[in-house]
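J.: here are the coordinates; sequence isn't available:
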């Protein structure tokens, strides 16, 4: 019985089910493969790496999980939606990179810049 509860809890997390007090975004950390309906990031090339992938599908801004923040070497967008990866340089301001629907990169050139992601193009950031 206890194992079943843990398994169901894990499946709900991976499926991106909102928990009590969930914000306007959904994140499903630690996945092995890209989830349909999500854009996912991995800490190493070719959708690999310790901790697995971190996925997002939502409407608000989401801070990247610690294991992919400024270390997202690959990504896969399993949606037809456009998302915006956000970077906050140490000297201030912000930059964004467009992640188009159906797009992926086995070795992302912006790998050391991902701080967060959102669905709406940020008007106060510059293209990066």
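T.: Nice, thanks for sending it over. Just so you know, these numbers come straight off a predicted model, no measurement behind them.

J.: For the rest of this, base every contact and every neighbour count on C-alpha atoms.
T.: Noted.

J.: Residue 112 and residue 36, how far apart?
T.: 25 Å (C-alpha to C-alpha, to the nearest Å).

J.: Residue 12 now?
T.: Distance, residue 12 to residue 36, by C-alpha to C-alpha: 15 Å.

J.: this is the comparison structure:
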């Protein structure tokens, strides 16, 4: 009887822990910059590793609501406008934003250089 009560209590505690634990965000690997589709580094993610330019993928293009940089240098978020116009946003080493509303709807890609774009 005592063993049954202990087993039931342990099972109930485990089930409660599963119910109340929030989903965890994917960790950003060293040397990369990761972007997520939701605030708090949640949702779909895409990671960039310099050098070069890469288009944002996995739902993050024009929908990147958080980011984290674990790259030991500077990269640039790029946003293309009408015609040949474009803007960049500098992302420094260890930079992050859990609610990146200023650029959430702008991110088109990332580069290790400004690509001739204007600051924005």
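T.: Looks like it came in fine. The model shown is predicted, which means the values in this text are computed figures rather than measured ones.

J.: Can you list the residue ranges for strands in structure 2?
T.: Taking DSSP state E to define them, one finds strands in structure 2 at 33-38, 42-48, 53-55, 66-69, 75-80, 86-91, 96-97, 109-111, 118-119.

J.: Of those strands, which is nearest residue 2 of structure 2?
T.: strand 42-48 (42.4 Å; C-alpha to C-alpha).

J.: Tell me which residue is most central in structure 2.
T.: residue 35 (2.6 Å; C-alpha atoms, centre = their mean).

J.: Show the contacting residues for the aligned partner of residue 99 of structure 2 in structure 1.
T.: Alignment note: residue 99 of structure 2 maps to residue 107 in structure 1; criterion TM-score structural alignment. Taking C-alpha atoms under 8 Å, 6 or more residues apart in numbering as the criterion, residue 107 of structure 1 is in contact with 44-46, 73-74.

J.: I'd like those residues laid out as a markdown table, including distance to residue 59 of structure 1 and neighbour count.
T.: Formatted as a markdown table, the contacts of residue 107 of structure 1 follow (distance: C-alpha to C-alpha, whole Å; neighbours: other C-alpha atoms under 10 Å):
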| residue | distance to residue 59 of structure 1 | neighbour count |
| --- | --- | --- |
| 44 | 26 | 21 |
| 45 | 27 | 17 |
| 46 | 27 | 16 |
| 73 | 24 | 25 |
| 74 | 22 | 25 |
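
J.: Pick out the most distant pair among the residues you listed.
T.: Between all members of these, the farthest pair (by C-alpha to C-alpha) comes out as 46 and 73, at 8.0 Å.

J.: joint contacts of those two?
T.: Joint contacts of residue 46 of structure 1 and residue 73 (C-alpha under 8 Å, 6+ apart) are 106-107.

J.: residues near the residue mapped onto residue 69 of structure 1 from structure 2, how many?
T.: Counting by TM-score structural alignment, residue 69 of structure 1 corresponds to residue 61 in structure 2. Counted with other C-alpha atoms under 10 Å, the neighbours of residue 61 of structure 2 add up to 20.
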